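> Got a predicted structure plus its sequence, pasted below:
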Amino acid sequence: MTQPAPDAHASDTPVAFPQARSCPFSPPESYARMRERPGPTRAVIPSGKEPWLLTGFTDVRTALSHPASSSDARHPAFPALGDGEQQVAAELRPFIRMDPPDHTRVRRMLVGEFTVRRVREMRPAIEAICREQAEHLLSLPTPADLVSEYANRVSTTVICRLLGVPMEDLEFFRRITSVAGARNSTAQEVGAALGELFALIDRLIDEKAEDPGDDLISRLVNGPLAREEITRHSLLSQIGITLNAGHETTRNMIPLAALDLLRNPDQMDLLRDDPGLWPAAVDELLRHLSVADVITLRVATEDIPLESGTIPAGDGYIALLGAANHDPEAFPDPERLDLTRTQRNHVAFGYGVHQCVGQNLGRLELEVALRVLFERVPGLRLAAPLEELPQRSASTIFGLDEVPVAW
């Protein structure tokens, strides 16, 4: 193993990672303690590897934008948190686990689907989906689960409509993404779950080659695939990761953000008085909650100099987005939800060349889902003690498994 940076926490016993949140609305308390000490922190993860943890806002952005920052899961030091994660990513090679130029080539095929203009055109459809699911929620006896009966249904419907996936079974996709995103899933379990998903996508590729529609899969099949710019195997992987990421992030953000607003009634009042604050509110909620905290797994292919030290060449590291988004040097009083906050440079969607390609859709979907929810269910309230809500701590994307609500 490469010698660590002189000013890193090399002399300390590595900290066990990942760590659970004590409060669902904030990253683990240990992040603040790590950030107060000089240099990156050495950690030990379930695989036995010892990557570095980055917690400062400047360090995180510097490391993620450095040309020596590699996302390639095939690297031996890649700090996958689940035993099955690295093996599956190395075999399937989704574009989020590629480096340029391969990453650039595949990302270019997708980016046009998520431009501001294209996403803006989707607003009426997303509003209709959210209204329909809000009415579904209201039709249920209370308490009802905000996760399964609203957030999951909204997020699955939106991403499946975008891709052109038939909506025959909402829970099929929920089950697949739960297994694929869980840190404790084995390679066999992840492979079996993704195998079911890829079987469906493989059939859709054939169907849309014969009868294309106005959807992402049709455009990819009759564009890059037809021109042999991408292999069928790679196309399956890219569609799969787009479906998984598009579903899982919003599924977790919607109920958590709704609770965050409910526990801050002064901020909710601001939105009632000025609905024009909703876009800013979404960015502040994304910063505050940082549900994709640990998705930025990297390897340094060369020494990466940071403000606080150096990540040695050949070492893995994890840029903790939640820690960066709660760095008081970047965001004063970071634990406070402040919808009037002027800083909009959070890293909830990552940073650098791998910044989330679907962030425009994610922002719009979260805004519409929350606005419709509070407009249609103005008396919404949590129907169980907050501390009893089961957290999805074993998942790549943080969230809550159940959120019983009443109105």
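Arrived safely.
> going forward, measure contacts between C-alpha atoms and count neighbours the same way
OK.
> What lies in contact with the host helix or strand of Ala192?
Using DSSP states H and E, Ala192 maps to helix 187-210. Contacts of helix 187-210 with the rest of the structure, by Cα atoms under 8 Å, 6 or more residues apart in numbering, involve 83-85, 87-88, 165, 173, 176, 179-180, 217-218, 221-222, 236-237, 239-240.
> would you list every one of the helices in the stretch 101-250 of the chain?
All helices of the stretch 101-250 of the chain, identified by DSSP state H, counting those that start in this stretch, fall at 102-111, 116-121, 123-138, 146, 152-163, 170-181, 187-210, 216-220, 232-262.
> what's the answer for the stretch 251-400 of the chain, then?
265-273, 278-289, 321-325, 359-376.
> Which of these sits closest to Ala300?
helix 321-325 (17.6 Å; Cα to Cα).
> helices and strands around that closest one, which ones?
Contacts defined by 3 or more Cα pairs under 8 Å, 6 or more residues apart in numbering; DSSP states H and E place helix 321-325 against helix 30-35, helix 57-65, helix 278-289.
> Are there helices or strands packed against whichever helix or strand comes after the shortest one, and which ones?
Which is helix 30-35. For helix 30-35, the following helix or strand on the C-terminal side (DSSP H and E) is strand 41-44. Here strand 41-44 touches strand 15-16, strand 52-54, going by 3+ Cα pairs under 8 Å, 6+ apart.
> Looking at these, which one is packed in the most?
With neighbours taken as mean count of other Cα atoms under 10 Å, these reach their highest mean count in strand 52-54, at a mean of 28.
> so how far is that one from its chain's centroid?
Mean C-alpha position of strand 52-54 versus that of the full chain (Cα atoms, centre = their mean, to the nearest Å) differs by 19 Å.
> same deal with stretch 328-344?
Centre-to-centre, stretch 328-344 and its host chain are 21 Å apart (Cα atoms, centre = their mean).
> Repeat that for stretch 388-402.
Relative to its parent chain, stretch 388-402 has a centroid offset of 13 Å by Cα atoms, centre = their mean.
> again with stretch 29-47
On Cα atoms, centre = their mean, the centre of stretch 29-47 falls 21 Å from the chain's centre.
> try it against this one:
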Amino acid sequence: MSVASLVSAVRSQVLGLLARRLSGAGPYPGLAMLPDKVLWPLHRDGLDPVAEMALREPVSRMSVPFGLRVWLVRGYEPVREVLGSLDGYSNDFAKFAGQVGINVRQDPGGLGFADPPVHTRLRKTLTPEFTMRRLARLQPRIEQIVAGQLDEMAAKRPDVDLWPDFALAIPALTICELLGVPYEDREYFQKLSTARFDMAGGAGVSLDAIGESLSYLGGLIEAQRREPGDGLLGSLIRTHGDAIDDRELAGLADGVLTGGLETSASMLALGALMLMDDDAMAAGMRNGEHVDETVDEMLRYLTVVQVAFPRMATRDQQIAGVDIKAGDVVICSLSGANRDDHFGEATDRINPARGRSHLAFGYGMHRCIGAELAKMELRTAYPALVRRFPRMRPAVDPEKLKFRRASIVFGLESLPVKL
């Protein structure tokens, strides 16, 4: 979560738009599918990026038809260069949609597809709500949520699906708590969040999920305008009043909700799988040893948000000696960058002592604003899980686990375990 990240949910929309262009379909093509020559950066070999990622140059042209010039950037330094650029690239949704010749009926708004000065103003508005001091008030509630889910799992023993009962429930309840979204709506938003990330569903599914989410949040904001609550929306309304309009509020809330839900859920599930396979790492978590460093290394290793917000070059320039023309689309592979030899030897293995800044939450002005909230969830949930169920193991052969084949947020479809 990066929302994390806001590891924002709307980043899937751009690739969804590309799916429509590639399929030659109209505004809502149904089940349009991206070809493998475009999807391959989203594929994995187990938990690792596919071998082609390591064989590619740090900057390489993607094979995309219709004359589109799309570049994949995977090297650590080139990715930082692109993500750290203040004026060389645009995230503006309208500009990108125009570039690929598509008219859309729903601009998602929010931080992910905004350029300065709009992005600067919106991020300045949201940042105070995600400081460590402000987030600290959520720590007791996160601990209660984790303990409650572990109790529910224990009641279902011996066979439990860790995905809905643990991984998805914890960030869903945390973000509902943060935003002030009613508890009974959490399953509804889990469905919308998953739909927008899965490229196999086609662009129409993603766009409809975004529209439905924004529509719901509009009603929630209307209620908060009348009587501001203690959550993020109520706080923003009390602080900024009419200086921030309902559409902007809905875009920000949608980014927090969907960006922080699916991403954190995937990290919790995949991290639990790793802990079941690594007794030494699980023992360290259980004993509270190097939890922060281990969580950061797991974030680097897994990099569940596989690509950053697609960017459009605003001028002719070079990345790592490669000529990029104004209007070219640049996609940064976070999973590729986080396996770069910048991190030392054996980057396909966990080593909490690496001590170097990973890019799992992105970098620069679009770095996930909810990164610290996501870490709070992981640092709380992993140790509690292995303490409560030290003998937990997968209930199926690991080779039979179903991973998402081509999702911007990498993850499992389910994780049955025996407690």
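Received, thanks. Since the structure is predicted, the reported quantities are computational estimates derived from the model, not experimental observations.
> Superposing both, give me the TM-score.
Comparison of the two superposed chains (TM-score structural alignment, normalised by the length of the first structure) gives a TM-score of 0.87, and 383 aligned residues with a Cα RMSD of 2.5 Å.
> Kindly provide the distance from Ala272 of the second structure to Leu412 of the second structure.
In this view, Ala272 of the second structure and Leu412 of the second structure are 11 Å apart by Cα to Cα, to the nearest Å.
> How about Leu249 of the second structure?
Counting by Cα to Cα, the gap from Leu249 of the second structure to Leu412 of the second structure is 31 Å.
> Which one of these two is surrounded by more residues?
Leu249 (22 against 18; other Cα atoms under 10 Å).
> What's the separation between that one and Thr174 of the second structure?
Counting by Cα to Cα, the gap from Leu249 of the second structure to Thr174 of the second structure is 19 Å.
> so what corresponds to Arg134 of the second structure in the first structure?
Arg134 of the second structure maps onto Arg118 in the first structure when the alignment is built from TM-score structural alignment.
> count of residues packed around its match?
Arg118 of the first structure: 13 surrounding residues under other Cα under 10 Å.
> mind checking how far it is from Leu361 of the first structure?
9 Å.
> does Phe114 of the first structure really touch Arg363, like I thought?
No. Using Cα atoms under 8 Å, Phe114 of the first structure is not in contact with Arg363, being 11.2 Å away.
> Map Met153 of the second structure across to the first structure for me.
Per TM-score structural alignment, Met153 of the second structure is aligned with Leu137.
> for its match, what are its contacts?
144, 146, 149-150.
> 10 Å instead, please
Contacts for Leu137 of the first structure (Cα atoms under 10 Å, 6 or more residues apart in numbering) come out as 131, 144-146, 148-150, 373, 376-377, 405-406.
> circling back: the helices and strands packed on strand 41-44 of the first structure into CSV, with extra columns for distance to Arg392 of the first structure?
Output for these, formatted as CSV (distance: least, Cα to Cα, whole Å):
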stretch, distance to Arg392 of the first structure
strand 15-16, 18
strand 52-54, 21
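> Measure how buried the residue nearest to Thr55 of the first structure when sequence neighbours are not counted is and give me the count.
If the residues on either side of it in the chain are set aside, Thr55 of the first structure comes closest to Ala323, at 4.9 Å by Cα to Cα, 6 or more residues apart in numbering. Applying other Cα under 10 Å, we find 28 residues neighbouring Ala323 of the first structure.
> Please work out which residues of the second structure line up with stretch 196-211 of the first structure.
Stretch 196-211 of the first structure covers residues 212-227 of the second structure once aligned (TM-score structural alignment).
> Identify each buried residue in the matching stretch, please.
In terms of neighbour count (16 or more other Cα atoms under 10 Å), stretch 212-227 of the second structure has its buried residues at 213-214, 217-218, 220-221, 224-225.
> for stretch 232-249 of the first structure, same thing?
By neighbour count on 16+ other Cα under 10 Å, the buried set for stretch 232-249 of the first structure is 232, 234-249.
> what's the answer for stretch 264-275 of the first structure, then?
Within stretch 264-275 of the first structure, the residues that count as buried by 16+ other Cα under 10 Å are 267-268, 270-271.
> Make CSV out of the helices and strands packed on helix 321-325 of the first structure and add mean neighbour count.
Shown next, in CSV, are those (neighbours: other Cα atoms under 10 Å):
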stretch, mean neighbour count
helix 30-35, 17
helix 57-65, 21
helix 278-289, 22
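> among the ones you listed, which is nearest Leu337 of the first structure?
helix 278-289 (6.5 Å).
> average gap between that closest one and the second structure?
Compared with the second structure after fitting, helix 278-289 of the first structure has a mean deviation of 0.5 Å; criterion: mean Cα distance after the TM-score superposition for the first structure.
> Specify, as a residue range, where that helix falls in the second structure.
Matched against the second structure by TM-score structural alignment, helix 278-289 of the first structure falls on residues 291-302.
> before we move on, what about stretch 372-383 of the first structure?
Going by TM-score structural alignment, stretch 372-383 of the first structure sits over residues 384-395 in the second structure.
> Any idea how far stretch 130-137 of the second structure is from the middle of the chain?
20 Å.
> Show residues contacting that stretch.
Applying Cα under 10 Å, 6+ apart, the contact partners of stretch 130-137 of the second structure are 128-129, 178, 232, 369-373, 376.
> how close does Asp292 of the second structure sit to Met298 of the second structure?
For Asp292 of the second structure, the distance to Met298 of the second structure - Cα to Cα - is 10 Å.
> Now do the shared contacts for the two.
Pro352.
> returning to what we had before: relative to Asp102 of the first structure, tell me which of the helices and strands packed on strand 41-44 of the first structure wins on proximity.
strand 52-54 (25.8 Å).
> corresponding residues in the second structure for the closest one?
Using TM-score structural alignment, strand 52-54 of the first structure pairs with 71-73 in the second structure.
> Mean deviation, that stretch versus the first structure?
Mean for stretch 71-73 of the second structure is 0.5 Å (mean Cα distance after the TM-score superposition for the first structure).
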